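Visitor: A structural model of the following input is requested.
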Amino acid sequence: MTTALLTHPDCLNHVTPPGHPERVDRLMAIYSALDAMDHTGLQRVEAPMGTDADILRVHPQAHIDAIKAAAPNSGSIALDADTHMSEGSLNAAYRGVGAMTTAVDMVLNGDVQNAFAAMRPPGHHAEKQTPMGFCLFGNVAIAAKHALDVHGLERVAIVDFDVHHGNGTQDLLWDEGRALFISSHQMPLYPGSGAADETGTSGNILNIPLPPNSGGAELRKVYERIVLPALNDFKPQLVLISAGFDAHRNDPLANLNWDEADFVWATEQLCDVADTHCEGRVVSTLEGGYDLDALAASTRAHLEVLIERGTHG
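Guide: I've put the predicted structure just below:
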């Protein structure tokens, strides 16, 4: 078996204003790191365009219409203080949706063991009718609903280790009892949500706030005490990962002290859960990470675990 790497040049055409942390250079740094890797066991896939039908599984038509209407023909516009669109952003966002639905198809059809989507803009802050936090569409939530509704799965788990709470994924899956959403994140920090008492309509949301300046030791404790038992109780048929690397100690937007070894450990633990319950089926997607060197090294480390698991099981 192999690991699929899904990406597309359209993601380089999502241009944010000068000085914006979610910038084209993020993906260029990742590409450079991945080009230096041994590609044995890695299948590169050009992400297709997603469809409105994909997006409608979690967002209403009004949200799609608003995003399309906002897309500029030239230059860039601000949807809020953080979230921008340029003339290439709409295609990039649709490629992000297509990357995740295709990754789910490939993994569940047995074409590959696991997959990573190196796409931008990210998605985990996009709420039902609110683009925010650099995000336009809720890519990982769309992937979960695709697995449930198209492939007929009964249990899909989403684990988000981005330093910021995945408020969008939580909002989009709040009423979806077939999906377990687990988010570890720094608190206090943007977007201000993610308290432990936010649990969804059927207890399907598990938030784990982490104090500023905590590091890998705290990560391991909460995974071993909370995250991994919850996943094993749930017995997912597919594991999705919102892989934000902004919990890294060098990231400029937050104050957790993780390093590449911590991301490796977390990825290994999630792959172990997948090995136990769903034949190793994992789909991961890029979320945050804004120090270019830390982002590149952490993404490479994360992908190397997926490749090792895909190649050797």
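
Visitor: please make it C-alpha for all contacts and neighbour counts, starting now.
Guide: Fine.

Visitor: tell me the contacts of the residue lying closest to residue 277 once chain neighbours are set aside?
Guide: Using C-alpha to C-alpha, 6 or more residues apart in numbering and skipping residues adjacent in sequence, the residue nearest residue 277 is residue 235, 5.6 Å away. Contact analysis of residue 235 by C-alpha atoms under 8 Å, 6 or more residues apart in numbering lists 155, 277, 278.

Visitor: before we move on, what about residue 64?
Guide: Here residue 64 is in contact with 52, 55 (criterion: C-alpha under 8 Å, 6+ apart).

Visitor: so where do the helices sit in the stretch 1-150 of the chain?
Guide: 24-35, 52-55, 61-70, 89-108, 139-149 (DSSP state H, counting those that start in this stretch).

Visitor: so which of these gets nearest residue 241?
Guide: helix 139-149 (7.8 Å; C-alpha to C-alpha).

Visitor: buried residues in the closest one?
Guide: 139, 140, 141, 142, 143, 144, 145, 146, 147, 148 (16 or more other C-alpha atoms under 10 Å).

Visitor: and those residues as TSV, adding distance to residue 133?
Guide: Formatted as TSV, these follow (distance: C-alpha to C-alpha, whole Å):
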residue	distance to residue 133
139	14
140	15
141	16
142	17
143	19
144	21
145	22
146	23
147	25
148	26
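
Visitor: quick one: the residue lying closest to residue 101 once chain neighbours are set aside from residue 28, how far?
Guide: Closest residue in space to residue 101, ignoring its immediate chain neighbours: residue 143 at 5.3 Å, by C-alpha to C-alpha, 6+ apart. Relative to residue 28, residue 143 is positioned 25 Å away (C-alpha to C-alpha, to the nearest Å).

Visitor: sequence B follows; please return its structure for comparison with A:
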Amino acid sequence: MKPTLLLTDPLFLQHDPGESHPESPARLQRILGVLARAPVRGTVMAPPRSATDAELAAVHTPQLLARLKELSGRRASIDPDTHVSADSVDAARLAAGASVQAVEMVMAGKARNAFALVRPPGHHAEPDRAMGFCLLNNAAIAAEAGRRLGAERVLVLDWDVHHGNGTQAAFWGRRDVMYQSVHQFPYYPGTGATPEVGTGAGEGYTVNVGLPGGNSDADYGMLFEELLLPVAESFRPQLVLVSAGFDPHYHDPIGGMDVTERGFAAMCTAMRSLAERVCDGKLVLLLEGGYSLEGLSQSVHACVEVLAGRTDSFPPGDTHTDAKEALVASRAALKPYWSALS
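Guide: Predicted structure coming up:
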């Protein structure tokens, strides 16, 4: 059995948005500490490479890349939430490269699957704008790498508590990359409403499920089984990417959801099973948010166990009325495009 590849580097700990900022180096330190104390059999940890100029330019504008280059080696604020220290731009470039390298290894059959344990996160970074703790959009850069390596269709599933506006924007008018997101709504950044399904050639290839908060493992299980997975299966991706944010955890100080470690393991199991059915298991997870150190680290560990072969299921429980209503609304918005929802 090929190994599960874990990509990380000490440089990611050098990105320091400032004292008391929730996206702190302690997030990755805690994850690595848990993995060191309880190593997962069948995993291999390796250092990544930095992204090339061409890999970044496949997603981001020359103006944004020039602005980030200007900020390299400096401490500065991009917006009230997004700050850089001397090593932040280098760390962001390495995070993007780790995401590409994970795709390269999985597409080449050298890894069973992969998890890029990186920071800063990426899914809020738009093609022309850094925002929301994010400098470069790791998921979009990885998706473009998958396309270059021969994946005609790439799925990006985003379970972060915040909508990935940047990833959606990158592929809004395209049908070769499907973006699916289940998130809290209305909430930062304000995008991800149910009617947002794409435009032009990409109409129907953006899938948004907005939940009001307080939603459980059972709610997520219902949404996966009755909407996200049927559409994904119909799309038949040749590479599956997950923007794996762990801020829906019930202990998270920023999110407002009620997801447990088992819920994340079940979501990861669902995506691994999908990838095994449709694309020979080609699955890559990319670390996004998650600000409870305990909830984040334990949930990441649970997902690494799943990538290495463990299987978990959504725990039984009652689903909330608001989650059922969100499911009905999203199915109605997507039904004209996907017969699996009829």
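
Visitor: hmm, back to that, closest to residue 110 of structure 1 among the buried residues of helix 139-149 of structure 1?
Guide: Closest to residue 110 of structure 1, out of all of the buried residues of helix 139-149 of structure 1 and judged by C-alpha to C-alpha, is residue 147, at 13.5 Å.

Visitor: in structure 2, what residue corresponds to the closest one?
Guide: Matched across to structure 2, residue 147 of structure 1 falls on residue 146, judged by TM-score structural alignment.

Visitor: pretty sure its match contacts residue 241?
Guide: No: using C-alpha atoms under 8 Å, residue 146 of structure 2 is not in contact with residue 241, being 9.5 Å away.

Visitor: tell me, what's touching those two both at once?
Guide: Jointly contacting residue 146 of structure 2 and residue 241 under the rule C-alpha under 8 Å, 6+ apart are residue 154.

Visitor: which residue ranges of the stretch 51-200 of structure 1 form strands?
Guide: In the stretch 51-200 of structure 1, the segments counted as strands under DSSP state E, counting those that start in this stretch are 76-78, 84-86, 114-117, 156-160, 179-186.

Visitor: pull up the aligned stretch in structure 2 for the last one.
Guide: For strand 179-186 of structure 1, the aligned range in structure 2 is residues 177-184, judged by TM-score structural alignment.

Visitor: look up how far residue 168 of structure 2 lies from the residue most central in space within structure 2.
Guide: What sits nearest the mean C-alpha location of structure 2, by C-alpha atoms, centre = their mean, is residue 243, with 0.5 Å. Distance, residue 243 of structure 2 to residue 168 of structure 2, using C-alpha to C-alpha: 12 Å.

Visitor: got it, and residue 45 of structure 2?
Guide: To residue 168 of structure 2, residue 45 of structure 2 is 30 Å away according to C-alpha to C-alpha.

Visitor: neighbour-wise, which of those two wins?
Guide: For residue 45 of structure 2 versus residue 168, neighbours defined as other C-alpha atoms under 10 Å are more numerous around residue 168 (29 against 16).

Visitor: how about that one, nearest residue that isn't a chain neighbour?
Guide: Using C-alpha to C-alpha, 6+ apart, the closest residue to residue 168 of structure 2 is residue 179 (6.2 Å).

Visitor: and that neighbour, how many neighbours does it have?
Guide: Residue 179 of structure 2: 30 surrounding residues under other C-alpha under 10 Å.

Visitor: if we can go back for a sec, and the furthest pair within the buried residues of helix 139-149 of structure 1?
Guide: Spatial extent of the buried residues of helix 139-149 of structure 1 (C-alpha to C-alpha) is set by the pair 139 and 148 at 14.3 Å.

Visitor: hang on, the earlier thing: hang on, isn't the residue nearest to the centre of structure 2 packed against residue 157?
Guide: Yes: Residue 243 of structure 2 is within contact range of residue 157, at 6.1 Å (criterion: C-alpha under 8 Å).

Visitor: separation between residue 212 of structure 1 and residue 184 of structure 1?
Guide: 12 Å.

Visitor: these two: who's more crowded?
Guide: Legend: neighbour count by other C-alpha under 10 Å for residue 212 of structure 1 and residue 184, higher for residue 184 (24 against 15).
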